[in-house]
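Peer 1: got a structure for you, letters missing:
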């Protein structure tokens, strides 16, 4: 079998290459590496786009790829209930080049003041911020699990139902695990401290990572009212909002479809 491959590059330097996928002995030759990388990147782009579909990206979670590297995604989680209520936690996804053969690596970006050890959570390494996926995805299977499964697990890991059933061997923060099971009140106090610190000006407005497209800044009340006026749908003659029957999305907007 002979396939025709056109290499990338400008039109003046583009070359047409014929690739014989079988040797003279009839053995199949490996496919060109660049072609495999191209398809993987395309699949990843489709997966990001599909996060706009209902039930893909969980509510309260926003993600955007880095402008410098599409294999690095930045995210933020808004927690509305539980021990970490009102917390705003930033994180990063490092997607391996051979994804989906291997899962993405998750790391929380939580540079707290006073030399704190970071986010106090059983699944978060206190020294690196790395988030453990081993309990939920101990047998990662390509094309069965996707990034949106990881995003849902990140959100659920802050809920009591998941915290109750964590196994110590999967928890890099042994102190947080032990405190949760033996001193629940102390754990709740420390979790609340993390939530409060995450929305403090020092932490929330810490935008020192230039590649992170999700940046927080202070907003005056007048500016907030102005933005709200843009979001209000126009009214019809009957006084009812004129909602479009078709929902549209901006490609530059942060992904967070309604579930």
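Peer 2: Now that the structure is in, tell me what you want to look at. Because the structure is a prediction, the values reported are computed rather than measured.

Peer 1: C-alpha only now, for contacts and for neighbours.
Peer 2: OK.

Peer 1: helices and strands around the lengthiest helix in the chain, which ones?
Peer 2: Longest helix in the chain by number of residues (criterion: DSSP state H): helix 33-49. If contacts are counted by 3 or more C-alpha pairs under 8 Å, 6 or more residues apart in numbering; DSSP states H and E, helix 33-49 sits against no helix or strand.

Peer 1: redo that, cut-off 10 Å
Peer 2: Helices and strands touching helix 33-49, by 3 or more C-alpha pairs under 10 Å, 6 or more residues apart in numbering; DSSP states H and E, are strand 61-65, helix 147-156.

Peer 1: the inter-axis angle of the longest one versus helix 33-49?
Peer 2: This means helix 147-156. Going by axes from the mean of the first three to the mean of the last three C-alpha atoms, to 10 degrees, helix 147-156 is angled at 50 degrees with respect to helix 33-49.

Peer 1: here's the one I want to compare it with:
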């Protein structure tokens, strides 16, 4: 009689049980709402006016115009004027002659958000991006810059500028720069609610620009799904079944 076969068989059964338990534990972590993968931004975001692309979670275009700004001095010295870069038009209707600003911005500031971000194959809520995303300046590839804008703008710093001489800008000149939104580590900050990744209440409270987070409904979270076993209970059942089989085999061997 070969005694090695039963031993090998039981070792194989034990290995299968260990794998089932490990898989069940992994599945239980995912079910409990703890992400296990890396977030994906989905479709690339594009500033079509300038042909700028990013594969991050947001794209921000910042436009500044060179303008006059009044400096209020003491009564004996009067008011003075300085030239500054500003992201919004400065009203110069009350300024002295020779200090007029353009009445409007030729280009507008714009922002795009990813609408198809996912994590572990499930949607990532837009409020997550807005609350904890970090804007970082980046220098785009301007190979797709349309010809009409290429005639007006030239590379300047990390963006583009319309000044003929960047060292001597004139009133009304523009400069454009871009930022992309990146996500910090998400461990401990998210939970899965109704199939969508949302900020945990404590993470939302810690984010300075987060909207007030709604508490999840306790009854809905505690109610089990009908018609199926959770991965944890399935693993326990497998282990119990193996124990029962092992004891039955021992009894049979003892009777023989």
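Peer 2: Right, received. Where do you want to start? None of these values were measured; they are calculated from a predicted model.

Peer 1: Let me see the TM-score of these two.
Peer 2: Superposed pair, TM-score by TM-score structural alignment, normalised by the length of the second structure: 0.20. Supporting alignment: 86 aligned residues with a C-alpha RMSD of 5.8 Å.

Peer 1: now the helices and strands packed on helix 33-49 of the first structure as TSV including mean neighbour count?
Peer 2: Output for those, formatted as TSV (neighbours: other C-alpha atoms under 10 Å):
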stretch	mean neighbour count
strand 61-65	22
helix 147-156	18
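
Peer 1: Switch the ones you listed over to a markdown table; also include distance to residue 189 of the first structure.
Peer 2: Below are these laid out as a markdown table (distance: least, C-alpha to C-alpha, whole Å):
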| stretch | distance to residue 189 of the first structure |
| --- | --- |
| strand 61-65 | 24 |
| helix 147-156 | 20 |
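
Peer 1: The longest helix of the first structure: which residues count as buried?
Peer 2: 40-41, 44, 48 (16 or more other C-alpha atoms under 10 Å).

Peer 1: what's the angle from it to strand 61-65?
Peer 2: 150 degrees.

Peer 1: wait, doesn't residue 137 of the second structure sit right on residue 159?
Peer 2: Yes: between residue 137 of the second structure and residue 159 there is a contact under C-alpha atoms under 10 Å: 9.4 Å.

Peer 1: higher neighbour count, these two?
Peer 2: Using other C-alpha atoms under 10 Å as the criterion, residue 137 of the second structure and residue 159 rank with residue 159 on top: 21 against 14.

Peer 1: so how far is residue 63 of the second structure from the more buried one?
Peer 2: 10 Å (C-alpha to C-alpha, to the nearest Å).

Peer 1: likewise residue 127 of the second structure?
Peer 2: In this view, residue 127 of the second structure and residue 63 of the second structure are 25 Å apart by C-alpha to C-alpha.

Peer 1: okay, these two: which has more neighbours?
Peer 2: For residue 127 of the second structure versus residue 63, neighbours defined as other C-alpha under 10 Å are more numerous around residue 63 (22 against 17).

Peer 1: quick one: the strands in the second structure?
Peer 2: In the second structure, the strands defined using DSSP state E lie at 45-47, 52-54, 58-71, 80-86, 110-113, 118-119, 122-123, 134-138, 154-156, 159-161, 174-182, 190-193, 196-199.

Peer 1: Which other helices and strands does the fifth one contact?
Peer 2: Judged by 3+ C-alpha pairs under 10 Å, 6+ apart, strand 110-113 of the second structure is in contact with strand 45-47, strand 58-71, helix 126-132, strand 174-182.

Peer 1: switch the cut-off to 6 Å
Peer 2: Under the contact definition 3 or more C-alpha pairs under 6 Å, 6 or more residues apart in numbering; DSSP states H and E, strand 110-113 of the second structure sits against strand 58-71.

Peer 1: Kindly report the same for the longest one.
Peer 2: In this structure, strand 58-71 of the second structure packs against strand 80-86, strand 110-113, strand 174-182, with contacts taken as 3+ C-alpha pairs under 6 Å, 6+ apart.
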